[in-house]
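Asker: Quick one: sequence plus predicted model below, questions after.
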Amino acid sequence: MKRQINNIRRRFIKIFLLGRKIIQKIPLLLGSTAASRSASTGFEPSAVVTLADAVVVITGSYRGIGLALAETFLEEGAAVVINGRNQKALHQTLNQLQNRFPKVFGVASDISTSSGARLLIEESIAKFGKIDVLINNAATSGPTDKKIWDIPEEKWSSVLKTNVTGPFLCSKKLIQWARTTQHPVRIINVSSGIVDNGAPLLSAYTVSKMALEGLTLSIEEDCKGEKPLVTAVSIKPRSVMTNMTKGYYAATEYGLLDDPNVLAPIFRFAATAPPAEIMGKTFSEPAFQIDPVGEIVLNNNLSGIQAVTIGPETFKPENLSPGVNRAGAYMHLLQNPFRICPAVAEAVTQAIFDPEIHGYPDPKYTDLRKFLSEYLGISSDGLVFGPGASELIERALRTFSNRKAQIILTRPTWGLIIWPTLTRCGVSPVEVPYKGRLKTKDIRHDLDGMYRQITSATRLIYLVNPCNPTGSIVNKDDLKDFLMSIPRHIAVLLDEAYVDYCEPEKQFNLAKHLERIPCHVIGLRTFSKFFALSGFRVGYAYTRPETAELLSRLGLPFTISNIAQRAALAALKDVEFQRRVYENNDRERRRMSEAFDQMGIANMPTHTSFLLFDCPLERDRMRNDLKKEGIFMPNVDGVFEITENHAITSIGLPEHNQKILDYLSRF
């Protein structure tokens, strides 16, 4: 199976490379104009390598990754020079290769020394007349059983000498030859994913690979403004089966690694791509395998990432059976059943006829800011606005996280925005499971568990209260104590999207405690749910002014339209509409919970506009059956453990809730 997958990968990459080669020929077909544009980039066609005519020198190549790459380039028709310090092992490998390939040569030398690097470069040129590609692959892990303070100086120096000085000496000698002969060359430095996150007991290796990427950048910088003779690029391959990884990983982990030949596609690309595509860049090999176009063009954390999409079936009435009632379609995304409030409808109608409505919106959101400042009792400078709370969540995660940051979440949590954003930031969060069970009606956040996970790397804690998707709420005194205990350098994002549905006596008044809480706590609210403005996209964060300034650094002006600002202000002032929404939800959530109890269906008392329950039948069947009645149930199947058959229902209008109860009573 592994071999089949690898073959598929190779075919995919070859197809991609073939397409790129065709694109490269387009300027020749377009004539002088396109050619002049190509020339204006500072890169010449002669710098593009054709492997059939190339000479490739690979350090540390009598085994492991180097040998796999040697075989790859030999199969492409290139002349290859293999290298290593162990003369006996080198010649044994050379003899095996020469039985299959005519254009292979070996140079036994220690490239970490000036004489050894010079010998490799000079002997290669003497044999084949030139060098087109140098792959700095030779490396050693150094001690794998010692922490940084226990590593002997000579061991540390040995790693840096092999992994950094060696590539420097080989690159230096090759660049000097290229400048003398005016022959284009490219240098491929074999880095490691360890530079992004580090690893225990590999400090010398980590530092050396970081330095190797610095070598790539330095070559790029020093070659700027000159004729494009030298192209340098770094590649971060995944861990594969080699002697080095065998000495680090446990036997079971080592057995799961791929063969070194899976790395061939990205090295083939790096050796043949136009210089402008690769110069000075570092490519992630795993990302390239998954998404080559994304890794080449974007060359950032977005490689291999899919766009965040949500496609509610309620938006596709053409897919429904003729005559299906869509009155309960709002329940699918937990929207307000009362739709737009009268005050908002009036404000929007008036806004349409305002001769100034066409202009750019107020970037400071002055009227909305003033009202919310008084409404919450906080400084107006502590408010940050965004087009929905989702954007503010994404912004907070990007603001307070990095590859080394630790983000603490509950499990489960509202993950539509959280997970894609963390992936883009390259962050693997720490998840803290809930306490309690649905059957005992005591599901709750494990605040003590979250606190125990805090380390010096912790940058942000994301807590939804009242919680989506369980409907539970944290005791307000416990929440206050928790926030007071968080170190001041940490940000806590308290998502209060459903707080207005909660009984007032159970709500935690964050605004009241903002100035006393030491950490950077951020309250997050939305107009989408309780205020029935999901289509207007308005959300806001409230915090201390210094934290608001940090959160605003990734914000953009004009993100909330004139009409949306007026709608939000009108909704805040429409107290009668708010009373109707709250009373209906309060009455119906209690009625549904009691009805579930009578039917023997485990459910969680809710403080939100939805109710978590243990579905008595297959969930897809329930949703499909109720759809025929015009009720569109939310789908949270991927949120809970696979062994749990939990579902949620929106707390809607009484007639819609009754349809759900009548249906479930049959099971």
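Answerer: Ah, there it is.

Asker: going forward, measure contacts and count neighbours with C-alpha atoms only.
Answerer: Will do.

Asker: how about the helices in the stretch 301-450 of the chain?
Answerer: Along the stretch 301-450 of the chain, the stretches classed as helices by DSSP state H, counting those that start in this stretch are 342-352, 366-376, 389-400, 418-425, 447-452.

Asker: Reformat those as JSON lines; add distance to residue 26 and mean neighbour count.
Answerer: Compiled in JSON lines, the helices of the stretch 301-450 of the chain are given as follows (distance: least, CA to CA, whole Å; neighbours: other CA atoms under 10 Å):
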{"stretch": "helix 342-352", "distance to residue 26": "50", "mean neighbour count": "16"}
{"stretch": "helix 366-376", "distance to residue 26": "53", "mean neighbour count": "15"}
{"stretch": "helix 389-400", "distance to residue 26": "39", "mean neighbour count": "20"}
{"stretch": "helix 418-425", "distance to residue 26": "34", "mean neighbour count": "18"}
{"stretch": "helix 447-452", "distance to residue 26": "57", "mean neighbour count": "15"}
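
Asker: Now tabulate the ones you listed in CSV and tack on distance to residue 556.
Answerer: Output for those, formatted as CSV (distance: least, CA to CA, whole Å):
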stretch, distance to residue 556
helix 342-352, 23
helix 366-376, 16
helix 389-400, 11
helix 418-425, 18
helix 447-452, 32
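
Asker: let's bring in a second one:
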Amino acid sequence: MIGRPRAAVEGLPQYKPGRSAAQAEAEHNLVEAIKLASNENANDPLPSVAKAVSEAALGMNRYPDHRCMEVREALADRHGVGLDEVTVGSGSVGVLQQLFAAYIDPGDEVVYPWRSFEVHPVFCAISGAQAMTVPLVDHAFDLDGVAVAVTDRTKLVVLSTPNNPTGTVCSTAELQRLLAAVPPDVIVVIDEAYREFVTDPAVADPIQTVLPDHPNALVLRTFSKAYGLANLRVGYGVGHPDVIGALDKVALPFIVSGIAQVAALASLEPQAGTELEERVAGILAERDRVSAAMSDLGWPVVPSQANFVYLPVGDGAMELFVRLEKQGLVTRPFEGEGVRISLGTPTQNDRLLAALGPFDQPG
């Protein structure tokens, strides 16, 4: 071992990204594999955004605006909040990592439901936090259990809603009840990476319905999913100026590239908004169609509010993952629990349904 890494790093769980289509092709001697493993937008970038990015590429020899001021201004205007209530980072996950850096000392507690986004235990380990996990109930968050798990050592509560990998959501009433039960010095993160795909009428915009009454809440969002900017890494947080100020203090210099900032600004323009609505409508239609077809085939499907579906097949997860990958369909398995499948194009989804076939009931 060269050097002396921290003990926390030595035993660190690694974040496991979805396997690529190229990996599956090489391993199984396939001509064409489809990646349905990382919840990416299967569509090409929005035309107006792609044009803006192409033009901005000529400025790549210059450093970007460290504070992303134009993006902050556009987001503050979009959400009707103050400029000091918005920060921009390297995807919503980048803002979340800044939150850990700003608030967590070794031994502090971080409460989150599990299973959920896999960076949560990684960030806890890096910061030396004590992870306090609360089991899901029927694949959804038990927010009463989350409230009970909060102690005087808790610094953060982290909620990914819609949840990754199950696609379930917290209602606005549930969030408000949780925040009423949590001490005001505990930051409650509402990570809405999949916000644009939510159709449940019980879920209102927390920026408008939760933040005004709860200054200890922080909403995170990203341009990676619905907007299709996963490669550019840009997201943002909306919260109380004190929280935003702490996040800004620990931001790496120039963490959001100039091209990413241009893409985010173009994504917030009215023309892109119209394009986005059409894209999202198509994804939602596919979500309904694919979920219904899977149910008709006998597969257990968790009702999703995201751009993926989750099959809770338990011990059959790895077998299903391998079977699909051998047919050129790369999905995301969770051993002993289930398989998460990102929605692709209609043609790709047809190929998935054909590969799945009828569900073999255990026993």
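Answerer: Noted; the coordinates are in hand. Everything quoted here is computed from the prediction, not taken from an experiment.

Asker: before we move on, back to that, quick one: closest of the helices of the stretch 301-450 of the first structure to residue 276 of the first structure.
Answerer: Closest to residue 276 of the first structure of the helices of the stretch 301-450 of the first structure, according to CA to CA: helix 418-425, at 24.9 Å.

Asker: The closest one aligns to what range in the second structure?
Answerer: Structural correspondence for helix 418-425 of the first structure: residues 120-127 of the second structure, per TM-score structural alignment.

Asker: Give me the contacts around that stretch.
Answerer: Under the contact criterion CA atoms under 8 Å, 6 or more residues apart in numbering, stretch 120-127 of the second structure has outside partners 8-9, 12-15, 97, 100-101, 104-106, 110, 112, 130-131.

Asker: switch the cut-off to 7 Å
Answerer: 8-9, 12-15, 97, 100, 104-106, 130-131 (CA atoms under 7 Å, 6 or more residues apart in numbering).

Asker: Secondary structure element holding the residue of the first structure positioned farthest from its centre?
Answerer: Residue distances from the centre of the first structure (CA atoms, centre = their mean) peak at residue 126, which lies 47.8 Å from the mean C-alpha position. Residue 126 of the first structure belongs to helix 114-128 when elements are defined using DSSP states H and E.

Asker: in the stretch 151-300 of the second structure, which spans are helices?
Answerer: Going by DSSP H, counting those that start in this stretch, the stretch 151-300 of the second structure shows helices at 172-181, 206-209, 241-249, 258-267, 270-296.

Asker: Export the ones you listed as TSV, with columns for distance to residue 230 of the second structure.
Answerer: As requested, those are exported to TSV (distance: least, CA to CA, whole Å):
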stretch	distance to residue 230 of the second structure
helix 172-181	27
helix 206-209	23
helix 241-249	22
helix 258-267	10
helix 270-296	15
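
Asker: Save those as TSV, and put in mean neighbour count and distance to residue 197 of the second structure too.
Answerer: Formatted as TSV, the entries for the helices of the stretch 151-300 of the second structure read as follows, by neighbours: other CA atoms under 10 Å; distance: least, CA to CA, whole Å:
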stretch	mean neighbour count	distance to residue 197 of the second structure
helix 172-181	16	16
helix 206-209	16	15
helix 241-249	17	26
helix 258-267	23	16
helix 270-296	16	7
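
Asker: And these: which comes nearest residue 337 of the second structure?
Answerer: Across the helices of the stretch 151-300 of the second structure, residue 337 of the second structure has its closest neighbour in helix 270-296 (17.6 Å, CA to CA).

Asker: Inside strands: which ones of the contacts of stretch 120-127 of the second structure?
Answerer: Judged by DSSP state E, the contacts of stretch 120-127 of the second structure include 130, 131 as members of strands.

Asker: got the contact list for the closest residue to residue 154 of the second structure other than its chain neighbours?
Answerer: Nearest residue to residue 154 of the second structure, sequence neighbours excluded (CA to CA, 6 or more residues apart in numbering): residue 109, at 4.3 Å. Contact analysis of residue 109 of the second structure by CA under 7 Å, 6+ apart lists 129, 130, 131, 132, 153, 154, 155.

Asker: swap the cut-off to 6 Å and go again
Answerer: For residue 109 of the second structure, the set of contacting residues under the criterion of CA atoms under 6 Å, 6 or more residues apart in numbering consists of 129, 130, 131, 153, 154, 155.
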